[in-house]
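Q: Have a look; sequence and predicted model below, questions after that.
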Amino acid sequence: MSKTALITGSTSGIGLATAKAFAAKGYNIVFNGLEENGAEIAAEVAQTYNVGHIFSPANMLQPEEIRAMVQQAFDQFGTIEVLVNNAGIQFVAPVEDFPEDKWDAIIAINLTAAFHATKAVWPKMKEQKYGRIVNISSAHGLIASPFKSAYVAAKHGIIGFTKVLALEGGEFGITANAICPGYVHTPIVDKQIPDQMKAHNMTREEVIEKVFLAEHAIKEFITTDTIAQTILYLADSEAAATITGIAMPLDAGWTAH
């Protein structure tokens, strides 16, 4: 019988790469995202890998929608073995100018939504004596950068939450771990490069190395596939069965400073 993975924010970026990695292993996938073509993206992945799937447009700001998404998965697949709390947003501003609604939204989506999704799957995972939870934090869950107060607070918070889950889940066969990526090569980053070239009077290569990858010891972006395969290792590998409560940097040496 196939296992089921619920991945929030899984119709683009890290989440989509992760959904594909689990689908390739035969998992049923519970997709989630707010993209207009999210249902089509989910159906295409499920068809490619011949796996069961659900697409939920649950808004991570709405606890009742998160609970309904989990219940829909239980109704269709019986249980959820893997939960990946990936959905996240970002906003950058000095603390004195930081809009309060942006603070509230970032804390709600990047941190509180993970609590609601985890709370919803937790009783079933305890009952079946098995569960794998992977929370997507960030290098900013381990260190700080200026002008990212809400994001840094949320990503530090998700690591603390992960550690508590590891302690509470251990005797029930549930592991919980956090992944802490550095700069990931995404379409959002690509779109920023021309503006940065103009602002700094730099070539594309200079912007990538001196702006985006300045803190990376290895001057490369982290790929979404690298993150997906690391999540798969933590959630699907027997070798990771006793790995729990960690915050794993995938940051090209950023936090080694």
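A: Yes, it's here. The model shown is predicted, which means the values in this text are computed figures rather than measured ones.
Q: drop to CA atoms for contacts and neighbour counts, all remaining ones
A: OK.
Q: Helices of the stretch 1-150 of the chain, residue ranges please.
A: Listed in chain order, the helices of the stretch 1-150 of the chain (DSSP state H, counting those that start in this stretch) span 13-24, 38-49, 63-77, 100-107, 113-128, 149-169.
Q: If you count neighbours, what's buried in the fifth one?
A: Yep, that's helix 113-128 we're talking about. By 16 or more other CA atoms under 10 Å, the buried positions in helix 113-128 come out as Ala113, Ala114, Phe115, His116, Ala117, Thr118, Ala120, Val121, Trp122, Lys124, Met125, Lys126.
Q: Which pair of these spans the longest distance?
A: Using CA to CA, the two most remote members of the buried residues of helix 113-128 are Ala113 and Lys126, lying 20.0 Å apart.
Q: quick one on the thing from earlier: can you say which of the helices of the stretch 1-150 of the chain is nearest to Phe221?
A: Counting by CA to CA, Phe221 lies closest to helix 13-24 out of the helices of the stretch 1-150 of the chain; the figure is 13.0 Å.
Q: angle of the closest one against helix 38-49?
A: Interaxial angle, helix 13-24 versus helix 38-49 (axes from the mean of the first three to the mean of the last three CA atoms, to 10 degrees): 30 degrees.
Q: okay, pairing it with this:
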Amino acid sequence: MNLATAAASPLSGRVAIITGSTSGIGLGIARALAEAGADIVLNGLGDLGQIETTRNELADTTGVKVVYNGANLLDGADAASLVTDTLNQFGRIDILVNNAGIQHVSPIEDFPVDKWNAIQALNLSASFHTIRAAFGPMKAAGWGRIINLASVHGLIASPYKSAYVAAKHGVLGLTKTVGLEGAQFGITCNAICPGYVWTPLVEGQIEDTAKARGISRDDVINNVLLAAQPTKRFVTVEELGAASVFLCSDAARSITGVALPVDGGWTGQ
């Protein structure tokens, strides 16, 4: 590979799993990693026909191999199988991006127990299961990049989001621990903490928050969601994709165990 090709495709030859990557943030990160040369394993929910269209489009536009794995991350064994299936198919796993997540907004006294359990399972425990399965192969290879999509809510709290805030704080603890365990083996583990990003997940939050607080949709957007972001705009999936490519690059090999806010200045206040 010549220098120009290496610069254009810094992740060429790498294999990346991105959970929750059939839409939104995960798809944006998958696209950025593919454009940097990595082969991609998509995972997530949605219409299978639409997922296949997305897979084909991503492969055609980037020239990398793109496959889909429908593992149900609410089940720990299934989450681990996402990694083992990738190893069986590609013979390696270099990059793991834990992005899949769900949200529910409710006052604590009314918070449904089943929602609490599901949020912990997908937003926190699934990351444990995928990391547990990927860490050994990465250690044997002497190289690995693990990125956990946490949230600004891994650093601070907001009312009515007890399960989500608890899970995302847990993700940061997991990130620090794995960063320490991988430090001598060429494995980094970092968390990206986005502020509000315009995605289907946030679209759902708008309606739930409006109902919980008894205010209008516009009030939620301007006076709740973007009130804390000094830039007064939503973070973009392209920005998160670029941050992910950097954290996977050799330039970031000394960055591990950190929580990187991409939040429009929210936590800088």
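A: Here it is on my side, so go on. Worth saying up front: this structure is predicted, and the values here are computed from it rather than measured.
Q: TM-score of the superposition?
A: The TM-score (TM-score structural alignment, normalised by the length of structure 1) is 0.92; 253 aligned residues with a CA RMSD of 2.0 Å.
Q: closest to Ile222 of structure 1 out of the helices of the stretch 1-150 of structure 1?
A: helix 13-24 (10.4 Å).
Q: now that closest one: which residue numbers in structure 2?
A: Helix 13-24 of structure 1 corresponds to residues 24-35 in structure 2, going by TM-score structural alignment.
Q: And for that stretch, what's in contact with it?
A: For stretch 24-35 of structure 2, the external contacting residues (CA atoms under 8 Å, 6 or more residues apart in numbering) are 9, 11, 16, 18-21, 40, 42, 58, 62, 64, 99-100, 197, 199-200, 237-238, 240-242, 244-245.
Q: if you set the cut-off to 7 Å instead, what comes out?
A: 18-21, 40, 58, 62, 64, 99, 199-200, 237-238, 240-242, 244-245 (CA atoms under 7 Å, 6 or more residues apart in numbering).
Q: What lines up with Ser81 of structure 2 in structure 1?
A: In structure 1, Ser81 of structure 2 lands on Ala68 (TM-score structural alignment).
Q: if I pick its match, what's in contact with it?
A: With CA under 7 Å, 6+ apart, Ala68 of structure 1 has no contacts at all.
Q: List only buried entries from the contacts of stretch 24-35 of structure 2.
A: 18-21, 40, 58, 62, 64, 99, 199, 237, 240-242, 244-245.
Q: if we can go back for a sec, next, the mean deviation of the match of helix 13-24 of structure 1 compared to structure 1.
A: Average distance, stretch 24-35 of structure 2 versus aligned residues of structure 1 after superposition (mean CA distance after the TM-score superposition for structure 1): 0.5 Å.
Q: how far is that stretch from where the chain is centred?
A: Put simply, stretch 24-35 of structure 2 sits 10 Å off its chain's centre (CA atoms, centre = their mean, to the nearest Å).
Q: ditto for stretch 23-31 of structure 2
A: Distance of stretch 23-31 of structure 2 from its chain centroid, counting by CA atoms, centre = their mean, is 9 Å.
Q: Likewise for stretch 208-219 of structure 2?
A: Relative to where its chain is centred, stretch 208-219 of structure 2 has its mean C-alpha point 27 Å off (CA atoms, centre = their mean).
Q: next one: stretch 102-121 of structure 2
A: On CA atoms, centre = their mean, the centre of stretch 102-121 of structure 2 falls 20 Å from the chain's centre.
Q: in structure 2, which residue is closest to the centre?
A: Asn99 (2.2 Å; CA atoms, centre = their mean).
Q: which position in structure 1 aligns with it?
A: Per TM-score structural alignment, Asn99 of structure 2 is aligned with Asn86.
Q: Would you confirm that its match contacts Leu6?
A: No - when contacts are counted by CA atoms under 7 Å, Asn86 of structure 1 is not listed as touching Leu6 (10.0 Å).
Q: related to what we said a few turns ago, got the helices of the stretch 1-150 of structure 1 as CSV, with distance to Glu209 of structure 1 columns?
A: Output for these, formatted as CSV (distance: least, CA to CA, whole Å):
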stretch, distance to Glu209 of structure 1
helix 13-24, 21
helix 38-49, 32
helix 63-77, 39
helix 100-107, 28
helix 113-128, 33
helix 149-169, 23
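Q: out of these, deepest packed?
A: When those are scored by mean count of other CA atoms under 10 Å, the highest mean neighbour count falls to helix 13-24 (a mean of 23).
Q: Alright, that wraps it up for me.
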